[in-house]
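Trainee: quick one: sequence plus predicted model below, questions after.
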Amino acid sequence: MLAAAVDGLLDAGLTELSDGEVVEVMRGVEQSLRRTEAVSHRLVVETVERSVPASLGYTSPKKLLIEALRISGADASARVTAARELGVWHTLAGDPMPPVLPETAAAQSDGDIGADHVRAIAKVMRKIPHAVDNDAVADAEAVLATLARSATPEDVEQAGHRLLAYLNPDGSLGDDRDRKRRRGISIGRQDTELMSRISGELDPVARAMLDPILAKWARPGMNNPDDPDSPAGDGENPAIDRDVLAAAAARDTRTAAQRNHDAFSAVFRTLLESGVLGPHRGLPTTVIVTMTLEQLEKATGGLATTATGGLLPIEDALALAEKAHPVLALFDHAGRPLHLGRRRRLASADQRLALIAADGGCTRPGCSAPASLCAVHHVTDWHKGGRTDIEGLALVCDACHAQVNDGPAGWATRSAPAHSTHAGRTEWIPPPRIDPTRRPRINHRNHPGELIEHARASRSAPVTHSPPTGAGDPAVPGWAGRAADPRRAADSGGGG
């Protein structure tokens, strides 16, 4: 019925409506969309209480939403959080429990508030100290929900600041539980300029330890990447010439924030070079940078990749790798590493390096886990006769690795056959519950160039095609004759 109603709205003419009627229709559509969000909460609650994610082999409701709805991880997290705060959950006996934010849930069910209103209210509620009694907390939520029915999300957030000041006028109600709840550091994705935004809050202990580090490493003149004569490391090191430091400080035009950033970078490099972090998944804990031989020879242009899924300009990658140990890995025209075998069950460090360059991260479709969070997986199980040869190995994160099994909800893996579009790549075969046809799928997330190629080919093709999901698509235009994969890579371990 909902789909039919949407079809009718898409087909309906709007030119005959008056200006006022257009606005009224916009209001009606918005109200309906807000109410469907409440329906979405019910569906999330239902899937969790039925243990649907676990029955389908997913480790969390978020993973299920990403796979089933093809939404972003951030969107999936927001939906699960909203369902947890606004949904009606049930006890083990089946009795319904009121939502965490009951007045907010009612306002959304009525279609009076949207997701932005909900986020503004929840943001304020999370900042109320534990010491505030439950009745005051309930009153605060009711006040904000009532305001949200007639105000914008920005108005709600602004009113929330006043409300917090009223509930805790002298700031004395916060305690250690509040600080533990609020602590955290978030690192955003790299943007179009490859910069990453950091935000968060430090608890008093972390701040107390950070301050003396910045006092020494972020002082003017120290660790300045733009000044080749700037001293590196600890500003109190007796080996540093005081006159050199003073001259570097006089030349230093960085802001305090820039000096803090450069100090963090210097501390990270020193920590990695110290070796105190030990090995990680069979390799030293260090920066692993992958670039093609052509990029290495030109020493400019393009981007290198890291085992953690990051991107580096070639110039920066080479600077980082000045003291590195280079490893040359050769790949065939399909982008797969040439034979590198082993008789033991566990892959060698060299095989892992080759897989980092070839796979880039977890090979399960839809997973974005970088290589640093992956284990080496036998495409054909070791106990079933699989060999520890490079052409039979793949990177898989721990969560996805647990989904490869012979149970009814288990996935299977295999190498794409030689005649297929992505020969040698790891294909994942879903269980019948997810896809009754069990069509093999391939992860393109760590190879965005493939999707770009397909999009370009689709634009010039007379018929629109969906992106290839597996090796069983030999007829997809623009793919059969694609250029040889440039990933003939040199892996460089920077910082150590």
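Mentor: Received it, and whenever you're ready, just let me know what you need.

Trainee: please count neighbours and contacts with C-alpha atoms only from this point.
Mentor: OK.

Trainee: before we move on, what SS does Thr469 have?
Mentor: Look at Thr469: counting by DSSP: H, G, I helix; E, B strand; the rest coil, its state is coil.

Trainee: which strands and helices sit next to the helix or strand containing Leu355?
Mentor: For Leu355, the element it lies in under DSSP states H and E is helix 349-359. On a contact count with 3 or more Cα pairs under 8 Å, 6 or more residues apart in numbering; DSSP states H and E, helix 349-359 meets strand 393-397, strand 489-494.

Trainee: which other residues reach that helix?
Mentor: Residues outside helix 349-359 that contact it (Cα atoms under 8 Å, 6 or more residues apart in numbering) are 282-283, 290, 307, 329, 335-337, 340, 371, 376, 390, 393-395, 446, 487, 489, 491.

Trainee: what ranges do the strands span in the stretch 201-350 of the chain?
Mentor: 279-280, 283-284, 287-292, 303-306, 311-313, 325-328, 341-342 (DSSP state E, counting those that start in this stretch).

Trainee: now do stretch 26-41: distance to the chain's middle.
Mentor: Its chain's average C-alpha position is 28 Å from that of stretch 26-41, according to Cα atoms, centre = their mean, to the nearest Å.

Trainee: that stretch: which residues count as buried?
Mentor: Glu30, Gln31, Arg34, Arg35, Thr36, Glu37, Ala38, Ser40, His41 (16 or more other Cα atoms under 10 Å).

Trainee: would you confirm that the last one contacts Thr81?
Mentor: Okay, so that is His41. No. Between His41 and Thr81 there is no contact, the gap being 9.4 Å when judged by Cα atoms under 8 Å.

Trainee: presented hereafter is structure B, for comparison with structure A:
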Amino acid sequence: MATPVGAAAAREQVWAALDAIDAAHALIRATSTDLVGNDFRVDIADRLEAQERINRGLMYRIFGELADPPDGSGSIAAVRAAVWTRLRITPREITRRCRLAARIRTQRSLTGATIPPELPVLATAIEAGSIGDDHIRAICQAVDVLPASVPPAQIAAAEAALVSHATGVDAGVLSKIGQRIADHLNPDGLFSDRDRARRRTLTLGRQGPDGMSKLTGLLDPGTRAYFEAITAAVRPGRHLPDTDKGPAADSRTPAQRCHDALRLALSTAIASGKLGTHRGHPVTVVVTTSLTELNQAAHAANDPNIAMPPPALTGGGSRLPMRDLISLAAQSIHYLAVFDDHTARPLFLGRQKRVATADQRLICYARDRGCTHPHCRAPGYHCEVHHAQPWSPRGRTNTDNLYFACSPHHTDVTQGRQHTTVTSGRLSWTDGTGPPRINHAHHPEELLRGGTDPPDGTGA
């Protein structure tokens, strides 16, 4: 239990303790362990693991307070931006830590009353440093899989049992114990529509060096029924990815046919034109490239001596090899932003309207690729069009005044927490405490070339 002290005393006490920890780490790093023997090394590993787990527990406590400050200080968006910048961890990891912290710490209701932690036994174990992150994930997964029909008292007992076992087994064994508990509490495997809706998920993993992406998730019964129908249609010899050569030429595995069925369903849905609009565009694939690269790709397709140009970029921030781009463009209509081909299009609207046109969003896709706020990785699909010079006083809805910004950062500008300026064709941001900076997250080639924001913040 943390000891209550004044704000100034707490800052001094915590900082002094962190300085002592830094000094101890420096001493350990400077001490050779070449001759201590493996028995002692195991002892060291045991102590270091315990300290890391305690430190992790403190980190969750701090993340919980950052997400819901006891003193009510700071906006959530500003706090996330600060954590993102200082710790250099992904937004997904920030969200994961905040969500777990919310489950293991006391909350406050809208009336000010305190609400006990959702997982109090797990909270105690995390604070004590007796379990690691892998144990935490296994316990949360085991509890979350239980249906809503299981009484709260039995869920609490399951949590306590899992935490108790976590101190003696690894996470793999703990997952099996969790499954056995689920079998005991829900022997008939009964799950309500609410249970299934709560557990449905589909996660698109990061794109690998070969352009492939891992897809994981759980489908509800209705979605599975749709998927089964599509995969049945893509039987051997049907809907081959290249040309329809007949059943004898189909060497795809069942898993590969399932992949092709999903692609067929998605492309058919997009081509139908019945998915509505997204930020002014019909829901479709947005790709940006250059005319030079398109020409090079066209020649490379017919001449093996010509190298294929770098991949184009989608509005979601993924890489699309030029061969795939040409194939997609031949099958259905997509928004293809080609720099050199847009000079004759009506991009400058002056004061005619405030909302950006579809053409202007394409230019933002091509130039910005995503949110322009420093370090923000939100892709273009998730961005709004921001007026660098505010529209209301004298800003114009012209392409050179329009830039991408995700909703939270756009709100920061609207509410005065951030300020933007255009420098050298790029949008620079500042909160007033430092020089304006541009975003390199969507332009990593700039960092590879050694490009950084200059000290004067010009963003050149």
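Mentor: Happy to help now that I have it. Computed from a predicted structure; not experimentally measured.

Trainee: my read: Val422 of structure 2 touches His387, true?
Mentor: No. When contacts are counted by Cα under 8 Å, Val422 of structure 2 is not listed as touching His387 (10.3 Å).

Trainee: before we move on, back to that, out of the strands of the stretch 201-350 of structure 1, deepest packed?
Mentor: For the strands of the stretch 201-350 of structure 1, ranked by mean neighbour count under the definition mean count of other Cα atoms under 10 Å, the leader is strand 287-292 at a mean of 26.

Trainee: how far off strand 489-494 does it point, in degrees?
Mentor: If you take axes from the mean of the first three to the mean of the last three Cα atoms, to 10 degrees, strand 287-292 of structure 1 sits at 160 degrees to strand 489-494.

Trainee: elements contacting strand 287-292 of structure 1?
Mentor: Secondary-structure packing of strand 287-292 of structure 1 (3+ Cα pairs under 8 Å, 6+ apart): strand 303-306, strand 489-494.

Trainee: now the most centrally placed residue in structure 2: how far from Ser75 of structure 2?
Mentor: For structure 2, Arg92 is the residue whose C-alpha lies nearest the centre (Cα atoms, centre = their mean; 4.3 Å). Remark: distance between Arg92 of structure 2 and Ser75 of structure 2 (Cα to Cα, to the nearest Å) = 18 Å.

Trainee: and the helix holding Leu355 of structure 1, which residues are buried?
Mentor: In helix 349-359 of structure 1, counting by 16+ other Cα under 10 Å, buried: Gln351, Arg352, Leu353, Ala354, Leu355, Ile356, Ala357, Ala358, Asp359.

Trainee: what is the burial count for Ala263 of structure 1?
Mentor: 25 (other Cα atoms under 10 Å).

Trainee: still on that earlier bit, could I get the helices and strands packed on strand 287-292 of structure 1 as a markdown table with distance to Gly87 of structure 1?
Mentor: Shown next, in a markdown table, are those (distance: least, Cα to Cα, whole Å):
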| stretch | distance to Gly87 of structure 1 |
| --- | --- |
| strand 303-306 | 40 |
| strand 489-494 | 48 |
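
Trainee: nearest to Asp7 of structure 1, out of these?
Mentor: strand 303-306 (44.6 Å; Cα to Cα).

Trainee: quick one: the closest one to structure 2 mean distance?
Mentor: Between strand 303-306 of structure 1 and the aligned residues of structure 2, the post-superposition mean distance stands at 0.7 Å (mean Cα distance after the TM-score superposition for structure 1).

Trainee: okay, that strand sits on what stretch of structure 2?
Mentor: Alignment note (TM-score structural alignment): strand 303-306 of structure 1 is matched to residues 311-314 of structure 2.

Trainee: distance between the matching stretch and the chain's centre?
Mentor: 19 Å.

Trainee: kindly report the same for stretch 181-195 of structure 1.
Mentor: Using Cα atoms, centre = their mean, the offset of stretch 181-195 of structure 1 from its chain centre is 10 Å.

Trainee: what does that stretch contact?
Mentor: For stretch 181-195 of structure 1, using Cα under 8 Å, 6+ apart, the contacting residues are Ser196, Arg197, Ile198, Ser199, Gly200, Glu201, Leu202, Asp203, Gly310, Leu311, Leu312.

Trainee: which residues sit in contact with the third one?
Mentor: When you say that, I think you mean Ile198 of structure 1. Here Ile198 of structure 1 is in contact with Ile185, Ser186, Ile187, Gly188 (Cα under 8 Å, 6+ apart).

Trainee: double-check that the third one belongs to a strand.
Mentor: What that stands for is Ile187 of structure 1. Yes. Ile187 of structure 1 sits within a strand when classified using three-state DSSP.
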